[in-house]
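Participant: Give me a model of this one.
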Amino acid sequence: MEVNEEVADKIAELASEYYRKLKPSAKPTVRSNGTKEWNVLACVVAINRANEDLRLVSLATGVKAAPNEDLKRSNGRILHDCHAEILALRGFNAVLLKQIQLLKDSQSHPVPDLVSSSSDNSGIYRLNEEWSFALYISRAPCGDASMGLLYDEGCISFTDDDRCQYVDDNNKTIIRGRFNYAKKGYVRTKPGRKDSKVTLSKSCTDKLCSKQVLSILNSLTWDLLEAPVFLEYIVIPQLPRVAEADFERAFDTRIKDSVPMEKVQILSCSQRFDDDKTYENQPPSLMSSILLNIIEGQVTQQQSILNGVKCGAFVKPPNPLKKNCETVVSRASQWSLFKQIKGGVDSQTYREFKSQQTDRNALKERIRLALSKDGWVGTESDDCG
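Facilitator: Below you'll find the predicted structure:
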């Protein structure tokens, strides 16, 4: 199904409509010095293939990522990556899990609209065929797709021997944040201040590119659904012409000859996000948020997030995390819900379960090698039982 920019504008308006419904505490504030914070908004939107009706599935805001060392105490409860587009995809999977759980209860009302039970009652589910999916993002995703949009920060020049740009001295194909942004076609970690603690969480560009090979299902929904689900569209406001070559490289040419992938169509919409960044040195919001539209118009769930856990639940390391600090989209929450649905996995940990997905793991290794020929640098191990 081909979607035009008129539909892209409708997707942007739907995203703004739901954003306005968020609690004020989840939105950027004016700081004590009078400066207004900014944030990024992202939404997964389902498009009806027959009539182009839109249905928002998940919404998220956020620009933060957890330092790698903080994950040692996580046990699946800290969100590694609170960038809006990645949270929105986590929300998409959480909605699918919740709809599948409703399907297991034959008395449940209302009836889920995104997924259905398989005809043979085998415990496998399917995504309803009338839906295609778009990801709205209020600005170009961090990483390779936005390198051409960066201004020249003091004309800092790098050589390949400058160690500060790498997260691992032995890996020259994974670059830290926006260091040496003149280099194109490389994997990058999440951006941050030069003096900030290192996060090994990969850029949104790299993660979205990987999703065009692996699908937007996570390991849990991959196990429950009969076929993968891919984004067909990414919608970004007023995409400048300078970014077109960056998007083509980041989401297509740098991997298309190495591994099979699904093409994603990049669409520009005219409407800008109200709380977007408007000037350099404008402070980013510390807050992230998630909204799950579980059953459209009837069942929604909203949470504010700070430092990767529910707002108000964070304690500084090395202290242990508070009980029930995890968000609805955390690894621990989704694993708990999956175990209720699946059965027979109570004796396994999350990582043990993932290690058994041989086909998915092989595909993951292929896309990682295609993106970074020097190998991969993973985040701190984060398991839950």
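Participant: hey, let's count contacts and neighbours off CA atoms from now on
Facilitator: Noted.
Participant: wait, is Lys207 part of a helix?
Facilitator: Yes: read with DSSP: H, G, I helix; E, B strand; the rest coil, Lys207 is one of the residues of a helix.
Participant: measure the closest residue in space to it that isn't next to it in sequence to Asp246 for me?
Facilitator: Nearest non-adjacent residue to Lys207, counting by C-alpha to C-alpha, 6 or more residues apart in numbering: Ile86, 8.0 Å away. With distances taken as C-alpha to C-alpha, to the nearest Å, Ile86 is found 20 Å from Asp246.
Participant: Now the second one, please; I'll put the structures next to each other:
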Amino acid sequence: MLLTLFAIFGMLVRACIPPFNGVRYLDNATLLDEAVAQMGLYLQTGGATIVGGMGPARNLPAGDPGQTFIIPYCMADQYSESHLAGIMEKAWNLWFKKLGTPAASTGHRLGGFWHVINNGKLQRCFTDYKNKIWNPLGPAETLVVDASVTHSLRGMSTATLDYIPDSCPAVHRHRMDTGYYYGIPEDYTAWLTAHEKGHVFGLIYELSREDRDHHDHFECKNLEDCDQVVARLKANSIPNVDIDTICGSQIWGHVSQFDEIGFAAPAFSTLPFMDPYHKDKGGNPNGDKHPYTVPHSNDYDMMSIMQYASVDFIKQGNRFDVYSVPLVQWNHSGPNVTPPKEVTEDNALIIIAWDKLSTDDVDMIKSIYPYVG
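Facilitator: Below is the predicted model:
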């Protein structure tokens, strides 16, 4: 079954791109207002990344000691350029205010983003956006920034994780699709973009850690579109696969019959990322034997800009309480604490959206991109 799964998944994603982080969205004006109102109200510590674990992802290339890590990017099209140029700057400023200038005194070498220029002219990513014809004036590793526009109040954002080595030569292998919708406050879009930039740097959700359940509780039935996934499973059953399998997997939610729904379960999985592109000597997919892992600090960071809030991906019509949201925090949590068997108002807390970088977000960047003089 795994071989079949990887064969299917390999057709769904652009060649050589490692796992996308899951989309982050709000689906109606009420939830949007709730999330915006929540920004900036919580605490705890920790951090998680895919850099330094198993898998091919690594931190961005830099030159000689003392040089900084600069991420080249381009805009996918005119619409993206018109609507996201200011957002990109605001999002980086959220990081820069906490990180400071790359130097020995700040302890890091992350220099931010550089909009690709040739002969004094800003370069777009594609000469033909519709057919995705790559602009030869842009380096192959350039980050593609695209405005992900939908026809509902759903601002979807997603990004590739960290640097994909140049042994994978595909152009536009680094992507950041930023949800944009008229009426969403620009500061909120900048915050979402800063979250996605964290993925580009190599950071991953706190809730992807294998010890997540000692700190948070995930309730898949409260996810948007879970009922639709269950209905499709009943209509087209898959041997040995049920809703619990899909809810816990990094991959099943991306298989075609579920991926088109936009089911967010893969973003909540604590299993290792499986490499959907790795093949054995015979050319058969064997990515299950080549997982990505998530190294993390000892503490769990509820303040991280990479942590989901309880409101994220909530099923339409659900109440905003500990019983009805996809993710809650345990009131008493820790590596040596046995989590409760069920959620109650006494043992669980709503997780509030956080609009600033935590101290541990900064420390993780310093560990991935340490200053070397």
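Participant: Can you pull the TM-score for these?
Facilitator: The TM-score (TM-score structural alignment, normalised by the length of the second structure) is 0.28; 185 aligned residues with a C-alpha RMSD of 7.3 Å.
Participant: Check which helices and strands the top helix by length along the second structure sits against.
Facilitator: In the second structure, assigned by DSSP state H, the helix with the most residues is helix 78-99. Packed against helix 78-99 of the second structure by the contact rule (3 or more C-alpha pairs under 8 Å, 6 or more residues apart in numbering; DSSP states H and E) you find strand 143-149, helix 186-201.
Participant: which residues sit against that helix?
Facilitator: 75, 106, 108, 112-113, 145-147, 180, 186-187, 189-191, 193-194, 197, 356-357, 362 (C-alpha atoms under 8 Å, 6 or more residues apart in numbering).
Participant: That helix: which residues count as buried?
Facilitator: For helix 78-99 of the second structure, the neighbour count (16 or more other C-alpha atoms under 10 Å) marks 80-81, 83-84, 87-88, 90-96, 99 as buried.
Participant: hmm, back to that, how about the helices and strands packed on helix 78-99 of the second structure in TSV, adding mean neighbour count?
Facilitator: Formatted as TSV, these follow (neighbours: other C-alpha atoms under 10 Å):
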stretch	mean neighbour count
strand 143-149	23
helix 186-201	24
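Participant: Which one of the ones you listed lies nearest to Gln257 of the second structure?
Facilitator: Between Gln257 of the second structure and those, the tightest spacing by C-alpha to C-alpha is seen for strand 143-149, at 21.3 Å.
Participant: Which elements pack onto the closest one?
Facilitator: By 3+ C-alpha pairs under 8 Å, 6+ apart, strand 143-149 of the second structure packs against strand 69-75, helix 78-99, strand 174-180.
Participant: After that strand, which helix or strand is next?
Facilitator: strand 158-159 (DSSP states H and E).
Participant: which helices and strands does that following strand pack with?
Facilitator: By 3+ C-alpha pairs under 8 Å, 6+ apart, strand 158-159 of the second structure packs against strand 174-180, helix 186-201.
Participant: of all the ones you listed, which lies closest to Thr30 of the second structure?
Facilitator: helix 186-201 (14.6 Å).
Participant: and the angle for that closest one with strand 69-75?
Facilitator: 120 degrees (axes from the mean of the first three to the mean of the last three C-alpha atoms, to 10 degrees).
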